[in-house]
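**Q** Sequence and predicted structure are below.
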Amino acid sequence: MKLYIKYMVSLRCKLLVRQELEKLGLHHISIELGMVEIKEEITEEQKQGLKSNLAASGLELLDDKKSILVDKIKSVIIEMIHYAEEIPKGNYSDYISEKLGYNYIYLSNLFSEVKGITIQHFIIKHKIEKAKELILYDELNLTEISYRLHYSSVAHLSNQFKKITGHSPSFYKKLGKKRKDTLENL
């Protein structure tokens, strides 16, 4: 049986879900971002227990089919940008459509209806979050970051970065260094 969980976006979330399943005596087959497959059928009592325990940790057990599909879209994007070794080079629309087995136009319309933003904007926001992370790690320069995140140029990355954060990547890098220096001097 598959269960879908909203806001499950990190390895820490996966560990938390595993613990909650164990507390309820449920055995998982797999735990992925946003989805858990368990061996047995879940009773209504177990479902309510899991729902309330997850809610206490900021996670939400999903029941509505539209919400489940939107959460799957979000999980595919988050995994693609934050956890994949390399972001797919083709169209994101083809990748998402192929991963979920639905027509992209349907997915796009549903996502916009439920979330109030486009899939493209959601992807851009996550690419900028990944860029912020890479900037703070200070292992790659902006050219390498823009290449890794499949931007056409550093200027394109910088423009989107400034649009989303209000700051240029170089300013953000300075802020990160300043904060790091301050913490080291405590």
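**A** Structure received. Numbers count the residues shown, from 1 in each chain.
**Q** For the rest of this, base every contact and every neighbour count on C-alpha atoms.
**A** Will do.
**Q** mind checking the SS state of the most centrally placed residue in the chain?
**A** The residue lying closest to the centre of the chain (CA atoms, centre = their mean) is residue 78, at 2.8 Å. Secondary structure, DSSP: H, G, I helix; E, B strand; the rest coil: residue 78 is helix.
**Q** repeat for the one 4 residues further on
**A** For residue 82, the secondary-structure state derived from three-state DSSP is helix.
**Q** Setting the sequence-adjacent residues aside, check what's closest to it.
**A** Closest residue in space to residue 82, ignoring its immediate chain neighbours: residue 130 at 6.5 Å, by CA to CA, 6 or more residues apart in numbering.
**Q** Also residue 81?
**A** Excluding its sequence neighbours, the residue lying closest to residue 81 (CA to CA, 6+ apart) is residue 87, at 6.0 Å.
**Q** next up, a second structure to put side by side with the first:
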Amino acid sequence: MVCHRCILAVQQELQKLNIDNCSVSLGEVHTHADIPKEKLDKLEMNLGALGFELLDNSKKQLIEKIKTIIVQKVHYSEDDEHHNFSEILSKSLHRDYSYLSGLFSEVEGITIEKYIISQKIEKVKELLIYDELSLSEIAYKLGYSSVAHLSNQFKKVTGLTASHFKKVGQNKRKPLDKI
């Protein structure tokens, strides 16, 4: 789950199946009681139809937590502090960053750094389309060292300059769950 609409969709599925005493947050559902297998199977099927999956493998769960933390910091954090993701991930997940990095690369086929960059570029696209901030304000907001660094990374990832993207706009964005 990567957005608040995802949380609502999962909550609705839980309610349909009368699964109570659950708390739902980005990327996680915590139950306070065991769920019978038939309900769990039905939930898995219903969530699958919505593009979600139940993760029972602890490695997959850890990867989803990594993704959720990154998405939360890049897309939903209102603070202007620049994030040191290796520190944030290590503290939040109580694991050494080199372990998290190796696991993420092994399971996802890309590095955490590339995942962070792809999330940041999607956020840049969003902010460019909204046209409320200048490129230098966007660079600062997302923790880039300079506009040039942001511009180079944007061009490398999208193949377009930020100004050209601004012209072609909306049809070049990706949903967060497709990154």
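**A** Cool, got the structure. Values in this document were obtained by computation on a predicted structure and should not be read as measured data.
**Q** the helices in structure 2, which residues?
**A** 4-16, 37-49, 58-71, 85-93, 97-108, 112-130, 135-141, 147-158, 162-168 (DSSP state H).
**Q** Buried residues in the first one, which are they?
**A** Okay, so that is helix 4-16 of structure 2. By 16 or more other CA atoms under 10 Å, the buried positions in helix 4-16 of structure 2 come out as 6, 7, 10, 11, 13, 14.
**Q** quick one: what's aligned to the third one in structure 1?
**A** Residue correspondence to structure 1 (TM-score structural alignment): residue 10 of structure 2 is matched to residue 17.
**Q** Leaving out chain neighbours, which residue sits closest to its match?
**A** Using CA to CA, 6+ apart, the closest residue to residue 17 of structure 1 is residue 54 (7.4 Å).
**Q** what's the neighbour count on the one you found?
**A** Residue 54 of structure 1 has 21 neighbours, counted by other CA atoms under 10 Å.
**Q** Could you pull up the residues touching the counterpart of it in structure 2?
**A** Alignment note: residue 54 of structure 1 maps to residue 47 in structure 2; criterion TM-score structural alignment. Residues in contact with residue 47 of structure 2 (CA atoms under 8 Å, 6 or more residues apart in numbering) are 10, 13, 53, 54.
**Q** Report how many residues lie close to the third one.
**A** If you count neighbours by other CA under 10 Å, residue 53 of structure 2 ends up with 14.
**Q** Touching, it and residue 44? I think so.
**A** Yes: here residue 53 of structure 2 reaches residue 44: they are 6.5 Å apart, a contact under CA atoms under 8 Å.
**Q** Contact partners for residue 39 of structure 2?
**A** residue 17.
**Q** what's the spacing between it and residue 20 of structure 2?
**A** Residue 39 of structure 2 sits 12 Å away from residue 20 of structure 2, going by CA to CA, to the nearest Å.
**Q** what do you get for residue 154 of structure 2?
**A** In terms of CA to CA, residue 154 of structure 2 sits 44 Å off from residue 20 of structure 2.
**Q** quick one, which of those two is more surrounded?
**A** Set side by side, residue 154 of structure 2 and residue 20 show more neighbours around residue 154, with 22 against 13, by other CA under 10 Å.
**Q** just checking, what residue in structure 1 corresponds to the more buried one?
**A** That one, residue 154 of structure 2, aligns with residue 161 by TM-score structural alignment.
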